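Peer 1: Just to be clear, the model below is a prediction. Sequence and coordinates:
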Amino acid sequence: MQLGRLLEQPALILLQGDLGAGKSVLARGIARGLGVDPRTPITSPTFTLMNHYAARLDLYHFDLYRLSSPEELIELGFDDFAFGQGVALVEWPERLNNHEIPGLWIVLEHLGEDSRKIILTARGEVAMQLFDRLREAWNG
């Protein structure tokens, strides 16, 4: 939730991790931090590819797990959302076959029932600014 609260400008956040690693749970927290109405269910768009949530910064939540071809993303207008005026949150970004996309990359590793290892990588100026705000918030 803290990450969502720290977002002040459009951003691209890419979530990697195995099934059950916590990507959708993290997505719900980010949505709540952005101000998505608490009565709105935040679900993973596994079959629709994208869900839109109105918030302080609109949230475009992508799940690329079932992506069958890059053409699907072109038809959806992925670039307009990913690099537009809201926050684009992408689960399974490895399906894009481009690990150099500018954004905040978050890798979740499942260590046990209730523990995860989280690795953050910032690519690009906007992601670096967000990373710095996160670090400041976590370090007090």
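Peer 2: Ah, there it is. Numbering: from 1, shown residues only.

Peer 1: alpha carbons only for contacts and neighbour counts from here, please
Peer 2: Will do.

Peer 1: Which secondary structure state does Arg116 sit in?
Peer 2: Following DSSP: H, G, I helix; E, B strand; the rest coil, Arg116 is assigned to strand.

Peer 1: I meant to write Tyr60 there.
Peer 2: Following three-state DSSP, we place Tyr60 in the strand state.

Peer 1: swap in Glu100?
Peer 2: The three-state label for Glu100, taken from three-state DSSP, comes out as coil.

Peer 1: how close does it sit to Glu75?
Peer 2: Note on Glu100: its distance to Glu75, by CA to CA, to the nearest Å, is 22 Å.

Peer 1: what do you get for Ala127?
Peer 2: To Glu75, Ala127 is 26 Å away according to CA to CA.

Peer 1: what's the answer for Pro41, then?
Peer 2: For Pro41 relative to Glu75 (CA to CA), the value is 26 Å.

Peer 1: and if you look at Leu34?
Peer 2: The separation that Leu34 has from Glu75, given CA to CA, amounts to 27 Å.

Peer 1: ok, those two, which is more surrounded?
Peer 2: Taking neighbours as other CA atoms under 10 Å, Leu34 and Glu75 compare with Leu34 leading, 25 against 8.

Peer 1: out of everything not next to it in sequence, what's closest to that one?
Peer 2: Residue nearest to Leu34 in three dimensions, not counting chain neighbours: Gly4, with 4.7 Å by CA to CA, 6 or more residues apart in numbering.

Peer 1: Then Arg95?
Peer 2: With sequence-adjacent residues excluded and distances taken as CA to CA, 6+ apart, Arg95 is closest to Leu64, at 6.5 Å.

Peer 1: take a look at this one as well, against the first:
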Amino acid sequence: MITLADAAATQAFGRALAAQVRPGDVIALSGQLGAGKTSIARGLLAALGLEAEAPSPSYAIVQPYDPPEVAFPVLHVDLYRIDDPDEAEELGLEDARGDSLLLVEWPERLPDAWWADALWLTLTIEADGSRGLTARVPAAWKDRWPLQATA
């Protein structure tokens, strides 16, 4: 488990993760409300060139970012309000996998088959207020994981 001391450390982890991502990658961000999923995404997006703070995609469900705003196309997705896996088909996530990075919050709202190749990061809120991060690392990430400790 990686311990992230505070919000700044959580965003720093996202920035470090940005050095490893490629178009076609899927990063699943799991954890309870307030655990830091969006903070990781914000750090990663900032490191890819986004100058403004990335909004949470809670209401839009999919927040796209394209060059020159970021280095390559990114879809920041929040599946919290998805009730039926069939709804996800309409989001075009499968089509975007070829040339975009997918950052997916609340991936557990869809069947595991959607995430077979995803770097699955789970965040927990620890008793001292820090965040614990564990990873399920697919074969495509074996040469890129673990990241250097950032906190």
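Peer 2: Good, I have the coordinates. Everything numeric here is computed off the predicted structure, so don't read it as measured data.

Peer 1: Can you give me every residue that contacts the residue nearest to Leu34 of the first structure?
Peer 2: Counting by CA atoms under 8 Å, 6 or more residues apart in numbering, Gly4 of the first structure touches 29-34.

Peer 1: counterpart of it in the second structure?
Peer 2: Taking TM-score structural alignment, the alignment pairs Gly4 of the first structure with Ala18 from the second structure.

Peer 1: if I look at its match, how far off is Gln32 of the second structure?
Peer 2: Taken as CA to CA, the span from Ala18 of the second structure to Gln32 of the second structure is 23 Å.

Peer 1: Would you check that Ile82 of the second structure makes contact with Pro107?
Peer 2: No: Ile82 of the second structure lies out of contact with Pro107 (CA atoms under 8 Å); the separation is 10.0 Å.

Peer 1: Those two: which has the busier surroundings?
Peer 2: The residue with more neighbours, out of Ile82 of the second structure and Pro107, is Pro107; 22 against 14, by other CA under 10 Å.

Peer 1: Thought His76 was touching that one, still the case?
Peer 2: No: counting by CA under 8 Å, Pro107 of the second structure sits too far from His76 to count as a contact (11.8 Å).

Peer 1: what residue of the second structure matches up with Trp138 of the first structure?
Peer 2: For Trp138 of the first structure, the aligned position in the second structure is Ala149, judged by TM-score structural alignment.

Peer 1: who are the neighbours in contact with its match?
Peer 2: Neighbouring residues of Ala149 of the second structure by CA under 8 Å, 6+ apart: Ile2.

Peer 1: Find the nearest non-adjacent residue to Gly84 of the first structure, please.
Peer 2: In this structure, Gly84 of the first structure finds its nearest non-sequential neighbour in Pro10, 6.8 Å apart by CA to CA, 6+ apart.

Peer 1: Contact partners for the residue nearest to the spatial centre of the first structure?
Peer 2: Centroid-nearest residue in the first structure, with CA atoms, centre = their mean: Leu89, separated by 2.7 Å. Leu89 of the first structure is in contact with 12-15, 27, 59-62, counting by CA under 8 Å, 6+ apart.

Peer 1: before we move on, what about Lys37 of the second structure?
Peer 2: Contacts for Lys37 of the second structure (CA under 8 Å, 6+ apart) come out as 29-31, 105, 123.

Peer 1: of all these, which two lie farthest apart?
Peer 2: Based on CA to CA, the longest span within the contacts of Lys37 of the second structure runs between Glu105 and Leu123 and measures 11.0 Å.

Peer 1: Overlap in contacts, these two.
Peer 2: Counting by CA under 8 Å, 6+ apart, the shared contacts of Glu105 of the second structure and Leu123 are 29-30, 37.

Peer 1: Contacts only, for the corresponding residue of the second structure for Leu59 of the first structure.
Peer 2: Following TM-score structural alignment, the counterpart assigned to Leu59 of the first structure within the second structure is Val74. The neighbours of Val74 of the second structure, taking CA under 8 Å, 6+ apart as the test, are 23, 64-66, 100-103.
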